[in-house]
Every structure is written in structure tokens, then in C-alpha cells.
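**Student:** return a 3D structure for these sequence lines:
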Amino acid sequence: MATPDVFPHAVPEQEAYQALTVARRSVEPALRSAVDTLPEDMRRIARYQFGWTDEHGRPSDASGGKALRPALVLLAAESVGGSADAALPAAVSVELVHNFSLLHDDLIDTDDTRRHRPTAWTVFGSDAAILAGDALLSLASGVLADSGNPAALSGVRLLNTTVQELIQGQATDLAFEQRGDVDVAECQRMAEAKTATLLATACELGALFAGAEPRRVEQLRHFGHALGLAFQHVDDLLGIWGDPDTTGKPAYSDLRARKKTLPVVFALNSDTPAGQRLTTHYHQSSGSETDPADIADLVDTAGGRTWSHAETDRLLTRALSHLDAAELTARTDELSALAHLVTRRDH
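**Tutor:** You can find the predicted model right below:
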């Protein structure tokens, strides 16, 4: 398990990767123990989702994700002078909620690939994947409630509120697909609910479970929120221009589905010739004959790519300002390095 000395000093990028690696190693035993309490059918799907087994239940070394949210929990706890061990249940809970959302999102979006292998619903069926997601969500609250931490009850309330926001964000995202009048402010609010709120909660839970004073809890939450929205910009950019070998998802999947992502919505509202042409193509039915590469070029020409790059930089600066304002006692370098890493644009 993690201790106050588990994040050794290194150059910034190495610090970030070390933080993710340490978080994954620290959280996985507790995460496995929690998953083992699920009913057998749900346990089988959860183990596949986390990359521990293949579709036949045999051990696998598939990726279980970056462990970004658990890393934020543990680093936030240590940054205010607390113990990573004390915050471990919170780290497990946010990873369970994250994977609940992925199980449901993959089915809603009919995505057939995640982390370079078939999505759970394509392997086990739609109904089973929904139930497995529900099981992970229920388990997340139970892990917090059973932690024995003085902040457990507040943590459960916070997590439940976060899940409600996340669900509303997903519902809004779906509604956007049927609308042609989505503006940039609406899209940003959707991204805040769908993505930023869980990163904000990860930071807040870590600080709460470490017994931090309210001003530091608040600043760390603001840090996570700004970082989460920046992260969504990067994710949307990668969803258009990212390398499938890196992202683990098919090229142009969001464009094929006519998703109203941040750079797309900016381009649609740009009042430029490219934006007007994009509007015409985007209001055709998904799967139409328009080459998605041509649609991506229109998003770029209309300014969507440049705007999302600029927003990513602006939000990263905001996140780091909240980190400074928190006046942390430790782990500032690691949190800063992690923020830079997850907003890096490899495309």
C-alpha cells in the first residue's frame, strides 16, 4: 500500500508516470478485494472491464486504464499532510464510479472497442453490461461507507451528488445529438458535468479523507474541475485527430456518430464558410457518405481545433493557479506534473 514516501522525485514527466503507476499498484489490491464481493456474474464482467481477465475468465495483462482518478485522490490526500492509506477507499470508489460510467457509455455510444480490445457489452451482452455497471456504482458507495474514515458519510453524499451530475451530463450529451442549435456554453456545461465533476470529486475526496481544512479542500476541488474540463478538450481532440493505436478507439468515431464535442460545437457556431459547410454535413444522418476525414478538416478550418488547444492551455493555467492557492505541504510537483501530462496533445 501507498505510504507518504511512495512518490519519489523525478523529472516532471517521469513524476507523472510514477504517480499513475504507484496509484495503480496501490489501489489494485483493494479494488480486486472490493470486486470479489460482487455476485459471480457481475464479478466476471468487472474483472474483464478492469483488464484482469479475458472473456473466458483467464488471467490477462490487458490495460485497465491510466488510474488518473485514483492518483488524484492519493496525491490530494498526501498534499495536505495526510496518509495515502487513509484515502485508499476513496481512490477505489472513484475508480469504480469511473468504470461504471464507461460500461454504460460504451453501450450508449455503441462503441465496440476500448483499451485496444472489445468492449464489455459486445462480449457479455447489453443487459449484462448495464447490470455490471450498476453493481460497480453500488459497490463504490459501499466502499466509502465501510471505510471507517470520519469523512465517510460526507464522502458518500459527495459521490452520490457527483454521480447525479455525471448522469445528467450524459443525458445532455445524448440530447445534443438530436439538436442542431447547441451553443458553446451549453457544450462546456455538459463537459463539466460529464467529465470535470468526477476529477474534482477525486481531489476533494482525497483531501476530505486526509482531514484537510475547508479552504484547501475547496482549492483542490477547483484544481480538479479545471483539469477535468481541460482533459475533456484533449479527449475530444484525440477523438478526431488521435492515432487509434494510441487511443484504443476507432478513428473518427465521434464524427461518424455526429457527436457534439467541444471543438465540433465551436466550429458549428463559428459563422465561417467552413462552419456552414460543417453544419450541412453534420445534420445528415450518422453513417452518411461524407468522408469523416473531410468533416475533420472542416472542424479544423472553422477554428475548432485551435480553440480547443487554447482552452486546454487556459484551463491548465487555471488549474495550476488553484494548486498554488491551496498552499499545499507536499506533492505539488507531482500534481502539477500530472496536470501537464494529461493535457498533453499527442496529435
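
**Student:** please make it C-alpha for all contacts and neighbour counts, starting now.
**Tutor:** OK.

**Student:** and the strand or helix carrying Val94, which residues are buried?
**Tutor:** Secondary structure assignment for Val94, by DSSP states H and E: helix 88-108. Residues 88-104, 106-107 are the ones in helix 88-108 that count as buried (16 or more other Cα atoms under 10 Å).

**Student:** elements contacting that helix?
**Tutor:** Under the contact criterion of 3 or more Cα pairs under 8 Å, 6 or more residues apart in numbering; DSSP states H and E, helix 88-108 touches helix 12-35, helix 68-79, helix 120-124, helix 126-145, helix 197-209.

**Student:** next, format these as JSON lines and append mean neighbour count.
**Tutor:** Output for the helices and strands packed on helix 88-108, formatted as JSON lines (neighbours: other Cα atoms under 10 Å):
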{"stretch": "helix 12-35", "mean neighbour count": "19"}
{"stretch": "helix 68-79", "mean neighbour count": "30"}
{"stretch": "helix 120-124", "mean neighbour count": "19"}
{"stretch": "helix 126-145", "mean neighbour count": "21"}
{"stretch": "helix 197-209", "mean neighbour count": "29"}
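
**Student:** another sequence for comparison is provided below:
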Amino acid sequence: MTILILANYANGLFLFRKELLESFKKAGHKVIVSVPFDENVHKLRDMNVELVDTHLERHGMNPLKDLKLFASYMKIMKNTRPGVVLTYTIKPNIYGAMAAKFLRIPYVCNVTGLGTAIEGGGMLSKILVKMYSFSMSRAKKVFFQNERNLEFMKNKGVAAKNAALLPGSGVNLTEHPFREYPSENDGIRFLAVIRIMKDKGIEEYLEVAEAITSEYDNVSFDLVGEYEEDERAKYEPMIQALEEKGSIRYHGHLDTVEPVMANSHVIVHPSYHEGLSNVLLEAGACGRPVLASDVNGCKETFEEGVTGMGFKPGDSSALRDAIRKFLALSEDDRKEMGKKARLFIEKNYDRKIVISTYEQTLKEL
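**Tutor:** Modelled structure (predicted):
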């Protein structure tokens, strides 16, 4: 069978779903991937999957451009004649699913998160919900990554009869092995791995990094992630100023975060909303306790007070209090949280669970 996969970002597909693509190929399926070509597309090419360059703007709604995207998906499907279409992220989930629906091709959608446009409410949210409802009405399955997103959309009439829950993208426990908790002799290192944008909590993280490093001599803050281009002008000067002050170390975008994570003592994730946070899954797999926003998509990935601590999103005071509470623990307590985090991820978020669910879905087709 030919499997056509529609996504908005080559690196995201590679990092979180390469094992799924490999399982399809191993089962004898032909895999075709439609993504915008960028500097990361070679990673998919090296997997020997067929690639189709598809122009897609990840943010914003321009009716003319989105109509062109829909037409592109229609053309790709007519040319490749897939047995099933798999869609990820908002625009593929809407326009790709819509094209598959019109052409009567079986399709499976994965809602990796609701996004700012829907979470924010208002007219745009209502329009997107209607588009989701129309495009996904004949999907064989619509996967959600947390219970709240699933119930929210079902209550809005989206995927009322074909919704199912996945443990996010899962985590590859071999590529992300348990790492011994590092010595705290040289201080306690906090790390955030986030896209640099308001909704990921960058403002709170920067504010708290400055405050805590002024208060404690033995604490440092690291930051990994790429700028969201339309917010770079706001946050780049702030980060540079804090680097010069010594409050933070910015590592930029890293293809492999694991070495930096293994060298850290705790992972901070101050995001306002998530589908299911891959960063927190990888942190737990690494054996690191987490401090994360108390929102769906984050709080499922840790046990409160056992493997991590939650705090109110968008509230720098709440984040600062969580950090102080974490620092008040003994080194042995922090180390034990990390060990329990690994066990929790092994039990609930092995990526093999996701692969098995997709394989079963394809069998049902």
C-alpha cells in the first residue's frame, strides 16, 4: 500500500515519527512524504522515502494561499494514488484531510495540539473548528494527544464518532536512555527547550532566570530553541542582554538536545498549551525531574510531587515559587525524582505504543 504523509515541518516529522515511517517501510508499504523543503529535508531523504515539496506557511490564514495548498494536496493525491493519507498539524489536518475526503481516499488525522488560534477563542477559533469538523467528518480515525483536547473538540462537534487518544508521539527509549543525575558540586542547572515565542512561556522563563540567578549563587539557566521569526525582534535583544549579564546561556537550535539535557538537573517547560510535550517526555526518559505548566499536554507527562512539579502558566511568580520549592529539596530527593521519572515514561510513553496503534489502524482499513 502507498501511504502519503502530510506534515508542515520536516525536522518535526523526523525527530518524532521516523520510527513510524520505518515501521511502514518494514511492513512493505511505499511511503511518500509531503512537506515544505528546507535545510532538514535531507534527514527524510536519507531514510529513502519519496518526498514531495509542498509550499505551506505554518502560521496565519491567507485564503488565496490556503486554497493553493488545498489544490496542491489534491494534485499530489491524484498523482500518487495513496491507499491511505496521514495528516499532522493544523493545515494538513484541514486542507489535506479535505482533499482526501473529496477524493474518497481513507485518511487518518493527528491533532498534535489545538494551537493559539483555537485556544484563543473568538471568530477565528469558530471558523477553524467548523473547518476541522468538515474536514475530519469522514476520517477513519482522529488521534488527539491529550484528553482535554479530545473532549473540547468532541463537544464542538469535531470527530464526535472517530476520535481516539494517543500518548503524544511517544519517546524512543533507546535513543533517549536514562542518564545518571549529574553532581551538583558546580551548581544546579535549569534548562528550557522551547520555541522562542510568547505562548511557550519565554517571557516568564527569562524573567525568572534573571531573578533567581540574582538570588542564588549556585544556580544557572540554559535555553535551547529556535526563534519564531515573527517574534524574534522582541526576544532576541532580551536574551542577548541576559547572556551578557550572565543570567542565561543560549545554545540556539540543536538537532540533538540530549547531551545538554543530560548535563542539566531539571527541565523547565512554561508553555501555555500543548498537544503533548515531547520535551517533557524526553526529559523524563533521560531521568530528569521537570517543572511544567499545569496545563493539559504537560501535566500528563509527570506525577505531581513525585517526578515533577506543576505551576500556573503565564505567571512568573508561580514559576519562581516552583523553582524555590525544588531548590529546597535535598540533592538525594531531586535525584530520586529523576529515577522515578524514567520509570513513569517507560510505563506510559514508549514510542512503540504509538507505532502499534497506527499499525492496528492500518489493518482495520
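
**Student:** TM value for the aligned chains?
**Tutor:** Once superposed, the chains reach a TM-score of 0.34 (TM-score structural alignment, normalised by the length of the first structure), with 194 aligned residues with a Cα RMSD of 6.5 Å.

**Student:** hang on, the earlier thing: what's next to the helix holding Val94 of the first structure, contact-wise?
**Tutor:** 26-27, 30-31, 49, 67, 69-71, 73-74, 112, 119-121, 126, 129-130, 132-134, 136-137, 139-141, 143-144, 147, 155, 163, 198, 202, 205-206, 209 (Cα atoms under 8 Å, 6 or more residues apart in numbering).

**Student:** and with 7 Å instead?
**Tutor:** By Cα atoms under 7 Å, 6 or more residues apart in numbering, the residues outside helix 88-108 of the first structure that reach it are 27, 30-31, 69-70, 73-74, 119-121, 126, 129-130, 133-134, 136-137, 140-141, 143-144, 147, 202, 205-206.

**Student:** now do it against helix 126-145, angle only.
**Tutor:** 160 degrees (axes from the mean of the first three to the mean of the last three Cα atoms, to 10 degrees).

**Student:** helix or strand right after helix 88-108 of the first structure?
**Tutor:** Toward the C-terminal end, the helix or strand that comes next after helix 88-108 of the first structure (DSSP H and E) is strand 113-114.

**Student:** immediately after that following strand, which helix or strand?
**Tutor:** strand 117-118.

**Student:** Met309 of the second structure sits in which helix or strand?
**Tutor:** With DSSP H and E as the test, Met309 of the second structure turns up in strand 308-311.

**Student:** what is that strand packed up against?
**Tutor:** strand 290-293, helix 316-327 (3 or more Cα pairs under 7 Å, 6 or more residues apart in numbering; DSSP states H and E).

**Student:** highest average neighbour count across those?
**Tutor:** strand 290-293 (a mean of 29; mean count of other Cα atoms under 10 Å).

**Student:** just checking, what packs against it?
**Tutor:** strand 266-269, strand 308-311.

**Student:** strands along the second structure, start to end?
**Tutor:** Assigned by DSSP state E, the strands in the second structure fall at 2-6, 30-35, 50-53, 84-88, 107-111, 141-144, 163-165, 188-193, 219-224, 249-250, 266-269, 290-293, 308-311.

**Student:** okay if I get the ones you listed as JSON lines plus distance to Glu204 of the second structure?
**Tutor:** Shown next, in JSON lines, are the strands of the second structure (distance: least, Cα to Cα, whole Å):
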{"stretch": "strand 2-6", "distance to Glu204 of the second structure": "34"}
{"stretch": "strand 30-35", "distance to Glu204 of the second structure": "33"}
{"stretch": "strand 50-53", "distance to Glu204 of the second structure": "37"}
{"stretch": "strand 84-88", "distance to Glu204 of the second structure": "29"}
{"stretch": "strand 107-111", "distance to Glu204 of the second structure": "27"}
{"stretch": "strand 141-144", "distance to Glu204 of the second structure": "28"}
{"stretch": "strand 163-165", "distance to Glu204 of the second structure": "31"}
{"stretch": "strand 188-193", "distance to Glu204 of the second structure": "11"}
{"stretch": "strand 219-224", "distance to Glu204 of the second structure": "13"}
{"stretch": "strand 249-250", "distance to Glu204 of the second structure": "15"}
{"stretch": "strand 266-269", "distance to Glu204 of the second structure": "10"}
{"stretch": "strand 290-293", "distance to Glu204 of the second structure": "11"}
{"stretch": "strand 308-311", "distance to Glu204 of the second structure": "12"}
